[in-house]
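Participant: Predicted model follows, preceded by the sequence.
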Amino acid sequence: MADRQFIDNTCKGTPYDNLCLSILLPDLKSQNTDLTSLALIAVNAVKNRGIQTQQQIQALKNSRPEFTATLVKCAEMYNALVTVDVPLSINALNGGDPKFAEGGMADSNLESLACERSF
């Protein structure tokens, strides 16, 4: 595994260090890797969780019609997260521009918070 101390120090530099650790440590791809690869693991985790949330939103739209309007807005936000923020962040990381990738991930956080607050 990438040096555990390296991962710990990397995650301490994030706003959500426990979440960062919970994503990176169990992933076998975090073994013997660099900072960019760790960031790509995290971005892919955001994508996967965004897709899962989209599926949950669809299920809720079917079972809780009283929340349809709010859920439609949330679906739009999560669609932007999965189809815009994540690909931009991946491209930025692969292109050597981690600050741009950080901006995309910060935007995805804002979108998820906006969805949550809309309830």
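Facilitator: Yep, it's here.
Participant: can we go C-alpha only for contacts and neighbour counts from here?
Facilitator: Fine.
Participant: immediately after the longest helix along the chain, which helix or strand?
Facilitator: Counting by DSSP state H, the longest helix found in the chain is helix 35-63. Under the assignment DSSP states H and E, the closest C-terminal helix or strand after helix 35-63 is helix 68-80.
Participant: for comparison:
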Amino acid sequence: MRNLICVVILLMMLTTPINGDRKFVKKICKTTENYELCMEYVWADPRAPEADTRTLAIIMIDTVKAKSKVTDKLIKRLLKSHPDLKVPLEQCAWDYEVVILKTLIKVAYDGVILGDPKFAEEAMTKLPFTTIGCENHFAGHKSPLTHLNKLVGELADVTRDVIRNLL
């Protein structure tokens, strides 16, 4: 009986803070232009229940980075299988490898971690323009990256809005 009481108390302790923290996550996500997308990706991260605003920003930057890596890997596969799209795919590869992953994501992390979020906000504001640029490289062709470019751009917009809570 004593063990059962301990288990019940432990379960109550574990669920109460999560409910309170879910309210905090909802509050921050409501400040974004896409509440549903914010909640979907933030709440999927195990850090979310204990997150402060800075951690939520890091979670979203991590999400943008992960989806950008997925897109970059797809571009590399498509380069091998679609020689007819070589030029736009190479341009998109540069957009993702150099501009997004090596520059904008790094600036965003540094801005949040080092306590100067205006640089992180600016990086996430610029990122969707890079994904649009990738789409535009396919002028005259159907882009095989439309869905991922759109998703990465939308995630960057949500990330920018989360970062604005740090300003």
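Facilitator: Arrived safely. Since the structure is predicted, the reported quantities are computational estimates derived from the model, not experimental observations.
Participant: Can you calculate the TM-score here?
Facilitator: Their TM-score after superposition, calculated using TM-score structural alignment, normalised by the length of the first structure, is reported as 0.91; 119 aligned residues with a C-alpha RMSD of 1.4 Å.
Participant: rewinding a little: and the longest helix of the first structure against the second structure, how far off on average?
Facilitator: In the superposition against the second structure, helix 35-63 of the first structure averages 0.6 Å from its aligned positions (mean C-alpha distance after the TM-score superposition for the first structure).
Participant: Could you find the closest non-adjacent residue to Thr68 of the first structure?
Facilitator: If you skip the residues right next to it in sequence, Thr68 of the first structure has Lys61 as its closest partner in space, 5.4 Å away by C-alpha to C-alpha, 6 or more residues apart in numbering.
Participant: Kindly provide the distance from that neighbour to Gly13 of the first structure.
Facilitator: Here Lys61 of the first structure is placed at a distance of 37 Å from Gly13 of the first structure (C-alpha to C-alpha, to the nearest Å).
Participant: The two - which one has more neighbours?
Facilitator: Here Lys61 of the first structure and Gly13 are set side by side on neighbour count (other C-alpha atoms under 10 Å), and the busier one is Lys61, at 18 against 10.
Participant: if I line the two up, what does the more buried one land on in the second structure?
Facilitator: In the superposition onto the second structure, Lys61 of the first structure corresponds to Leu79 when matched by TM-score structural alignment.
Participant: which residues does that match contact?
Facilitator: The neighbourhood of Leu79 of the second structure, defined by C-alpha atoms under 8 Å, 6 or more residues apart in numbering, consists of Leu85, Lys86, Leu89, Glu90.
Participant: Repeat the analysis, applying 10 Å as the threshold.
Facilitator: Each residue near Leu79 of the second structure by C-alpha atoms under 10 Å, 6 or more residues apart in numbering is listed here: Lys73, Leu85, Lys86, Val87, Pro88, Leu89, Glu90, Ala93.
Participant: wait, which of those residues is closest to Asn19 of the second structure?
Facilitator: Comparing these against Asn19 of the second structure with C-alpha to C-alpha places Lys73 closest, at 37.1 Å.
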